[in-house]
Structure formats: structure tokens, C-alpha cells
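K.L.:
3D, please:
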Amino acid sequence: MTLTILRLSDPGLNVAYRDSGRGEPLILIHGVGMQSAAWGPQIAALSGSYRVIALDMPGHGGSDPLPQGSQLPDFVAWCRTVVQALDLGPVNLAGHSMGALIAAGFAASFPELTRRVALLNGVYCRDAASRRAVQTRAGQIQNGQIDLETPLARWFGDTPAEVAAKAQVAEWLGAVDAAGYATAYTAFANGDATYADQLPLISCPFLAMTGDGDPNSTPAMSAAMASLAQQGKAVTITGHRHMINLTAAPEVNAHLLTWLKQPATQKELQ
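P.N.:
All right, here's what the predicted structure looks like:
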């Protein structure tokens, strides 16, 4: 599937995306260092019933970067601009890793544009040691010290499915624009608590899903986020780590289909 380029009139950026299927719109946002192609298994499984639009995040794939120093709210605002430019109306929104942070911020900030929201391998309120570690990595990336092997070792085991996914992810990481990667990773490092106190505002169907072997996007984080959302559900995928959309695609797709079939009702705060 080829990329389509959308030119945003404001702020004048190109956005690349993959568009497949018809029906209710489902927006997919990948994580730092990836690109829209990482959603291949979900596009194949879900585009028979939904219009699936997988975005290249700013500074990734074919999308222009946001200015250096942009933080998570800037990426959320970018997502809103894209949804409005595509004239989609209320959307279903699923994000992975940093994409999950964007999706949660979007759902909290723009409920009128959100039917349902799903967070895959999302982070939430890191402890002090984890926050220092990820901010240190962000500083190294800003200084041009890009270590690809450490995250790959953390994200994947040695099963045949994980080895195959690891090779593909390594290719995407190796192709990412260094400056765009640095800007996005810094926003990711600083954004784990940005919308934490707004999660109770999310009243649409909310799914938080991760792998039981993911040390940085833990099942406890997913459970905490789901407990705050008004219609939250947490799912843990056993035997998988950080890239569940690739390594556990059939199970992930089944949970996404169940989520998409929930009535897109908004509950009122008590």
C-alpha cells in the first residue's frame, strides 16, 4: 500500500498516511522510531469493516517533523489538525507507545472528535528511576548518540515470530530521520504524566493493552489507566513484550475488533 501525502494549510506540514477500507474511520498512530507500515497486520485485519488510516507521526516516514522542542500537546494538536483536514468527524483512535500518549491526550482534549480510544503498550506516570532513564536516553539521542540495539533487545525475545518482527523494526529504526526522532523521543520521555489527571474525563470506550513482558509499558500501567477512564478495560497479552501489534497480531486484532464493536456512547461525569 502506497503512502498518500496530505498538506496541512496550518502549520504547513506534509503528513503521510496509509488509507484502506471503508466505514467508520479508525486512526492508527505508531510509536517513536516506527512508521505507519508497522500497523500492517491491523490494516489487513480491520480494513474489511472499517476505514483504516495509519499516520506517519511527525518526523517519521513521509511526514514532516514538528519544530525542535515540541512536546506531547503539540503532537496531540497535530493529530487534531490531521483529523479535521481529512474531514473525518468523530474517529476511533488507536496508538502504540508514544502513539498511545497522543491518543489518550486527544481523547481527553477532544471528546467531540473521539468515538473510542485504544492504547497499546502505553506508558503512564513512570517511577523516578524509569523517568531518569528515559530522559537520559532522550538527551543522548538529541546529541546524536542513537543506540538501536538496546531497545531491540528490550522489545523482543528469541521466538521465530519475534526474530522476524525484530528484523523489520530494526529496518524502520535505521531509516528514521535523526532530528525528527530526537524531537519525538524527547516529547515521549516528558509526556507520561501530561494527561494523567485528565484520564477520568475520557468517557468513550477505552482499551489499554500491553504485554506481560514489557518492562516500561507495564500491565500495572494499563490497569491504572483503565481504572481512571469511565469505560476502561485493561488487557494483558501473555508471553509478549513491547511490540504486541506485530508479535501477537491475531490476539491484538481480536481485542481491537471487540473494542470497535462497543457502543460509542459517552458517559457523564458523576
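
K.L.:
from here on, just use CA atoms for contacts and neighbour counts.
P.N.:
Will do.

K.L.:
can you give me the strands for the protein?
P.N.:
In the chain, the strands defined using DSSP state E lie at 4-7, 14-20, 25-29, 51-55, 91-96, 114-120, 205-211, 231-237.

K.L.:
as a markdown table, the ones you listed with distance to residue 129 and mean neighbour count would be great.
P.N.:
A markdown table is the format used below for those (distance: least, Cα to Cα, whole Å; neighbours: other Cα atoms under 10 Å):
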| stretch | distance to residue 129 | mean neighbour count |
| --- | --- | --- |
| strand 4-7 | 40 | 14 |
| strand 14-20 | 35 | 22 |
| strand 25-29 | 27 | 26 |
| strand 51-55 | 32 | 25 |
| strand 91-96 | 22 | 26 |
| strand 114-120 | 22 | 27 |
| strand 205-211 | 21 | 27 |
| strand 231-237 | 24 | 19 |
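
K.L.:
adding distance to residue 149, write those strands out as a markdown table.
P.N.:
Below are the strands of the chain laid out as a markdown table (distance: least, Cα to Cα, whole Å):
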| stretch | distance to residue 149 |
| --- | --- |
| strand 4-7 | 31 |
| strand 14-20 | 27 |
| strand 25-29 | 23 |
| strand 51-55 | 25 |
| strand 91-96 | 20 |
| strand 114-120 | 22 |
| strand 205-211 | 20 |
| strand 231-237 | 24 |
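
K.L.:
another one to check against the first:
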Amino acid sequence: MPQNFVFRTIELNGQFLRTAVRPGSSNLPPLLVFNGIGANLELVFPFVKALDPDLEVIVFDAPGVGGSSTPGTPFRFPGLAKLAARMLDYLDYGQVNVIGVSWGGALAQQFAHDYPERCKKLILAATSPGFFMVPGRPHVLLKMASPRRYIQPSHVVKIAPDIYGGAFRRDPDLARGHASKVRSSGKVGYYWQLAAGLGWTSIHWLHKIRQPTLVMAGDDDPIIPLVNMRMIAWRIPNAELHVIDDGHLFLITRAASVAPIIMRFLAEERQPAVIRPRAEPLAKH
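P.N.:
As a prediction, this is how the structure comes out:
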């Protein structure tokens, strides 16, 4: 576990959020991470460690996950985006870059749409546009519907090759290492996260996302088939797609090769196109 994170638990109108900030000295805006369903913030540390050490990074446990409190009723994605904005206010951040993975990618889309002034650039990893997605295989989705893999570490070792694909098919040690970092806060929080996405879709407003967007997908992702990421990249006007030779958790399993792609994207200064006036025809004499 990285030792240079500053951990805080903050209260926002009765909701306690466990946060962790890796301070940085980069001129780039801090990177805010929206994690996957049921995933506590420690699970993203291998990816954060692969990024430029000067980049400031903000991670947190979603309501009902890890060290954050479980609300009495579920948040929807707009409510979670609002909570994230208030968290940034509390921690004294203005504009950030945003990365969202899987379930967190849906939240990242909502945040970029609802708070465009807070989100400079957007990175979407292994995610979908929600209700109108092309679903994964039924037996995989059935396993994803249960929080058992976050409650019984031995269970995730058993099912990881089927649900995560990629490197998890070849290396059982990856699943054991992943399971060792899990910090579950119970079933209710997981079901609340599932409820956040019921009936939700971004497909009808993705074209309104104007931030430069990096879309990243694994070519062996049993949960989110690649076609979904192609759809997102097609719908967002200023998006580019990178396909990674791995599965659903490529941010972790391929961190060393993915991190430089992300850092180049964050450092790139894109200039708007200059539309020059049409030249007037020369006067005839």
C-alpha cells in the first residue's frame, strides 16, 4: 500500500465518506477516481502507483463501500455526482480531471455532464452507457449481481477468470492479490450501488459531453463487451478510443503500460480548431 496517501473521513449532511489524497506537485489538475461497484479505494492503489508520482490523485469509498457509511436509501447517479462535487468543495478542490472505471465510469459520465466546469478531461475505462448497453454473458452478469465476491475472498479467486477475463484467466495469483485488498462493508451498500444504475442511461446526452475524453476498453472483457466502448467513443464528440489487450481490470493488471497513455492524454493541450474566414475574391480591374 502506498504510504504517501492522506486519509480522511468527512461528513456531508450525515453521509460519511472515506477519502484518500495522494499529494502532488504537478501543474496538471488533480485526478479524481470513481471506482468500480463494491470496490474500496485500496483496490485502485496499484494503478495510482503507476501514474506520475507528481500527479495529485483523489480517491474515495462510495456510499456503502469500504469505510464510507451506508445510506438509508440508495443514491441515484445524479445524487452521487452532486455528492462528489460537494466532496471536492469540502477538500478545497476546484477543477479536476476525472477517471471512472466500470460502475464508476457511469458516475464519471454523469459528473462530466452535470458539472462540466469541474471536469477538465474525462477518462472512461471498461464502462457502458447504462440501460442501452450490449450486455455481457448472462452467467457473468448473474455473478456480478451478488456481492459475494467482496464478502468471501475465496469466492473471487474462484470466479475471477470468468468475470474479469484477460490476465485473470492465466494467473490465479492476481485474484488472490485482489481479494487480499478487499474491504467489504456488507451487502446493502452493494445493492444500493446496483440500484443507482437501474433504468439509468447516458446514451441520449453523451453528445453533450464536450471535454476531451479518453475511452479505454479491454478486448477480453466479459462484463462490458468492447462494442459498448466503441459506442461511447462514437457518441462523445471529442473522444479517442484505446483498446487494451486484457480484460475488465486492465487498469490494475496492465497498469505499467496503461499509465503512460493516460499521462500523455492528461498532459496534451488541445487547441480548438481555427475557422478562418473565406478569402474574398480579388477585384477585377
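
K.L.:
superposing both, give me the TM-score.
P.N.:
The TM-score (TM-score structural alignment, normalised by the length of structure 1) is 0.83; 260 aligned residues with a Cα RMSD of 3.1 Å.

K.L.:
on that earlier part again, can you say which of the strands of structure 1 is nearest to residue 66 of structure 1?
P.N.:
Closest of the strands of structure 1 to residue 66 of structure 1 is strand 14-20, at 10.4 Å (criterion: Cα to Cα).

K.L.:
now check structure 2 for the residue matching residue 18 of structure 1.
P.N.:
Under the alignment by TM-score structural alignment, residue 18 of structure 1 pairs with residue 20 in structure 2.

K.L.:
for its match, give its distance to residue 127 of structure 2.
P.N.:
23 Å (Cα to Cα, to the nearest Å).

K.L.:
can you check residue 106 of structure 2 too?
P.N.:
In terms of Cα to Cα, residue 106 of structure 2 sits 7 Å off from residue 127 of structure 2.

K.L.:
between these two, what contacts are shared?
P.N.:
residue 100 (Cα atoms under 8 Å, 6 or more residues apart in numbering).

K.L.:
counting neighbours, go ahead and name the busier of the two.
P.N.:
Set side by side, residue 106 of structure 2 and residue 127 show more neighbours around residue 127, with 29 against 26, by other Cα atoms under 10 Å.

K.L.:
what about that one, distance to residue 166 of structure 2?
P.N.:
Residue 127 of structure 2 is 16 Å from residue 166 of structure 2, by Cα to Cα.

K.L.:
repeat that for residue 260 of structure 2.
P.N.:
20 Å.

K.L.:
more neighbours, these two?
P.N.:
residue 166 (24 against 14).

K.L.:
ok, back up a step: my guess is the match of residue 18 of structure 1 contacts residue 10. True?
P.N.:
No: counting by Cα atoms under 8 Å, residue 20 of structure 2 stays clear of residue 10, with 10.6 Å between them.

K.L.:
next, count neighbours for the counterpart of residue 45 of structure 2 in structure 1.
P.N.:
Alignment note: residue 45 of structure 2 maps to residue 40 in structure 1; criterion TM-score structural alignment. Residue 40 of structure 1: 15 surrounding residues under other Cα under 10 Å.

K.L.:
ok, residue 40 of structure 1 to residue 247 of structure 1 distance?
P.N.:
12 Å.

K.L.:
same check, this time on residue 121 of structure 1
P.N.:
For residue 121 of structure 1 relative to residue 247 of structure 1 (Cα to Cα), the value is 13 Å.

K.L.:
centroid residue for structure 2?
P.N.:
residue 100 (1.2 Å; Cα atoms, centre = their mean).

K.L.:
with adjacent residues omitted, what lies nearest to the counterpart of that one in structure 1?
P.N.:
Per TM-score structural alignment, the equivalent position to residue 100 of structure 2 in structure 1 is residue 95. Excluding the flanking residues, the one nearest residue 95 of structure 1 by Cα to Cα, 6 or more residues apart in numbering is residue 29, at 4.6 Å.
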